[in-house]
Structure formats: C-alpha cells, structure tokens
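> sequence first, then the predicted structure, then my questions.
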Amino acid sequence: MFELSQRVVLLVEDNADDELMTLRAFRKSNLHNPVVVVRDGAEALDYLFLQGQHAGRDPSIWPQVVLLDLHLPRIDGLEVLRRIRTHEQTRNLPVVILTSSKEERDLVEGYQLGVNSFVHKPVDVTEFFEAVRQLGMYWLVLNELPSTAATRKSA
C-alpha cells in the first residue's frame, strides 16, 4: 500500500484560478500528496493511458483519485469519464466530478456513467477550501482501495 503522501491526485481542470485554489486548499489542509494537473480531457486520457506526451511517464505512478471538471477543452469531462469506465485498466479508478455546473442532466449522466461522487464547486472561497479539504481527507486518507496490481493490468 502507498504511504499517504504518495497517493497521487489527478486534477483535470482548465481554469487556472480553480486549479490554484484547489492546490492551495490541499496545502492548507496539510494534504501534501502529489497532484498531477492536466488542463483538458484529451491530456487526462493521455496521462491515464500512457500515450501522447505522457507515453513515457512512470506507469507505477497511478492516481488514487481523479478530480474531474466537466467543461473542458478538446474532450469534455463526461466523455473522459465514459472512456475511463470502458477500459479495464481504469474501470475502478475513483472519479469525483468537481464542477461549477448546476445542470441536472450533468449530474444524472455523471452517475449513469459511474462517477463516484459529484461535487458542485462552491463560489465562496472558504466553502471551496472546505469542500476540497473534505474530498482530500476522504479519498486520500480514509478511503481504502485494492492494490494497484489487483485493480488494473499494466498499461
């Protein structure tokens, strides 16, 4: 099992302000886990499937959780989720949609596609920090996952 500080977060976020706030919220919560930031859906899939600019990355570094925005350039978040859930190597990867979308259809489709959690980004900075802190505590500290080898084949 990974040490808590080695549990990687994949943050899929195209908004620089939301990225910065999320990273600050992790630091303020004393969650010092590595956070890999990708800025669009295509790059997220490249990272997960070790292709494109991420083809040479270390395949043993695997996210503990994906924080996924919905409104992304190139490939939207729901399509990223769809592709994550259709591949054996990523099917069980925890995915949390972290979005400003208030659309009921996004919520419904996210759960139909197998999202683990759907969280609206609070507008208030203090509430946003608290939401990210709670997400981090749950997914990085409290939640237990099977070992990487048991949940996915080598990419």
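Yep, it's here.
> from now on I want contacts and neighbour counts done on CA atoms only, so please keep to that.
Noted.
> tell me how many other residues surround residue 3.
9 (other Cα atoms under 10 Å).
> and the one 5 residues further on, by the same measure?
A total of 20 residues lie near residue 8 under the criterion other Cα under 10 Å.
> show me what contacts it?
Applying Cα atoms under 8 Å, 6 or more residues apart in numbering, we find residue 8 in contact with 33-36, 61-65.
> for the residue nearest the centre of the chain, helix, strand, or coil?
By Cα atoms, centre = their mean, the mean C-alpha position of the chain lies nearest to residue 66, the distance being 1.5 Å. With DSSP: H, G, I helix; E, B strand; the rest coil as the basis, residue 66 sits in strand.
> same question, residue 118
Using three-state DSSP, the structure places residue 118 in strand.
> give the contact list for the closest residue to it other than its chain neighbours.
Spatial nearest neighbour of residue 118, chain neighbours left out: residue 97 (4.8 Å); criterion: Cα to Cα, 6 or more residues apart in numbering. Applying Cα under 8 Å, 6+ apart, we find residue 97 in contact with 67-70, 110, 115, 117-119.
> same check, this time on residue 21
125, 128-129.
> and the strands in this protein, which stretches?
With DSSP state E as the criterion, the chain has strands at 8-12, 35-38, 63-68, 95-99, 117-120.
> ok, residue 118 to residue 109 distance?
Per Cα to Cα, to the nearest Å, residue 118 is found 11 Å from residue 109.
> try residue 24
Plainly put, residue 24 is 30 Å away from residue 109 if you go by Cα to Cα.
> which one's more surrounded, residue 118 and residue 109?
Using other Cα under 10 Å, the more surrounded residue of residue 118 and residue 109 is residue 118, with 18 against 13.
> what sits against the more buried one?
Per Cα under 8 Å, 6+ apart, neighbours of residue 118: 96-99, 107, 110-111.
> this is the other structure I want to compare:
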Amino acid sequence: MDEENLLNIILVEDDDGDAKAIRRALNRSHIANPVTRVVDGVEALELLRGETTETLDSYVMLIDLNMPRMNGLELLSEIRSDPKLRATVAFLLTTSTAAEDKAAAYAANVAGYIQKNRLGTHYADLVNTLDHYRRIVELPDMRMQSGRVCD
C-alpha cells in the first residue's frame, strides 16, 4: 500500500473481543492500515485534539455506539460541534437496532451505520469496505482542518 493512500483507522471500541475481531480481519486481508484503538469517547477526543503523543493527518473512525463515560453519539456530537474536527469521517458500529439510534447517527453525518449482528463473525466484509473506501474516496487532511501547516 503506498503511503499516499494509507488510511489510518481510529477504532473507538470498549469491547476487547470486537476490537480483536477487527484487527484479525485486517491482518487476514493483508491490509496494513495502522489502527489506533481507544476505549471510549473521552479518549477519542483526547487523541483527536492532540492531547496525546500521537497525531494523525488522515483517518477514518470506527465508533462503537454503547461505551462507558462517553458513548458514540455523544462523541459524534462533540466532533461535529468542533470546527477543527467536524470534517472527520466516521462510521458507527453497534448492536442497536433502534430506529432512533440510526436516525441520530445519520443526523450527526456518519458515513455509515453498521450493525455488528449483520457482520456476525465476518468482520472481513467491514475491512474490505474500508479498503475500497480508501481507494476511491478523497479524505480531508485534518492538518488543514486544524490550522496546522502541512509539511
């Protein structure tokens, strides 16, 4: 994979089993995307706002809906209200089949609402979707969004 098309994945997932399943699917598909995992919305915001040692310029977020401290919808609300983060591309992962959760996610401009039960043990489908996505979609450079000067 060339560096120009390298897609960083920020996985916001409190469940170790689901996080491992996504990582295994990436490895099995021989997709070398770097994955940064945080366990809730609070940690995700710290990462996105540069309050950690890691900085990412281009990324897609996979956000679990039900998490402690700050759930996925609360995180999306914070992201969309922050001018430096609002261009973030995010997919919501959930076990919820509630119509109001799906409506709230799309109201927060998610790129997709993915029900984990539809994935079952086939996280490879999710990984393949992300791989195709990064090949055809131009992602925002978050350095430009945040006002940082590009190297």
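That came in fine, so what should we check first? Quick caveat, the model's predicted, so the values are computed rather than measured.
> my guess is residue 77 of structure 1 contacts residue 69, does it?
Yes: with contact defined as Cα atoms under 8 Å, residue 77 of structure 1 reaches residue 69; the gap is 5.8 Å.
> corresponding residue for the residue nearest to residue 118 of structure 1 in structure 2?
Under the alignment by TM-score structural alignment, residue 97 of structure 1 pairs with residue 92 in structure 2.
> which of the contacts of residue 8 of structure 1 count as buried?
In the contacts of residue 8 of structure 1, burial by neighbour count holds for 33, 35, 62-65, counting by 16 or more other Cα atoms under 10 Å.
> okay if I get those residues as JSON lines plus distance to residue 150 of structure 1?
As requested, these are arranged in JSON lines below (distance: Cα to Cα, whole Å):
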{"residue": "33", "distance to residue 150 of structure 1": "22"}
{"residue": "35", "distance to residue 150 of structure 1": "23"}
{"residue": "62", "distance to residue 150 of structure 1": "13"}
{"residue": "63", "distance to residue 150 of structure 1": "14"}
{"residue": "64", "distance to residue 150 of structure 1": "14"}
{"residue": "65", "distance to residue 150 of structure 1": "16"}
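> which of those sits closest to residue 149 of structure 1?
Set against residue 149 of structure 1, the nearest of those by Cα to Cα is residue 62 (10.6 Å).
> helices of structure 2, start to end?
Secondary structure of structure 2 (DSSP state H): helices located at 16-28, 41-48, 72-81, 99-107, 116-119, 123-136, 142-145.
> which one of those helices lies closest to residue 3 of structure 2?
helix 123-136 (11.8 Å).
> helices or strands up against that closest one?
helix 16-28 (3 or more Cα pairs under 8 Å, 6 or more residues apart in numbering; DSSP states H and E).
> mind listing what the aligned residue in structure 1 for residue 115 of structure 2 touches?
When structure 1 is aligned by TM-score structural alignment, residue 115 of structure 2 is paired with residue 120. By Cα under 8 Å, 6+ apart, the contact set of residue 120 of structure 1 is 98-102.
> can you rerun that using 10 Å?
69, 97-102, 107, 128, 131 (Cα atoms under 10 Å, 6 or more residues apart in numbering).
> of those, buried ones?
Here, 16+ other Cα under 10 Å leaves 69, 97-99, 101, 107, 128, 131 buried among the contacts of residue 120 of structure 1.
> and the furthest pair within these?
Most distant of these, by Cα to Cα, are 107 and 128, 18.8 Å apart.
> measure residue 53 of structure 2 to residue 89 of structure 2 for me?
Counting by Cα to Cα, the separation of residue 53 of structure 2 from residue 89 of structure 2 is 21 Å.
> no wait, residue 57 of structure 2
Relative to residue 89 of structure 2, and taking Cα to Cα, residue 57 of structure 2 is found at 12 Å.
> swap in residue 135 of structure 2?
Plainly put, residue 135 of structure 2 is 15 Å away from residue 89 of structure 2 if you go by Cα to Cα.
> compare the two (neighbour count), which wins?
Set residue 135 of structure 2 next to residue 89 and count neighbours by other Cα under 10 Å: residue 89 wins out with 17 against 12.
> so that one makes contact with residue 111?
Yes: look at residue 89 of structure 2 against residue 111 with Cα atoms under 10 Å: they come within range, at 6.4 Å.
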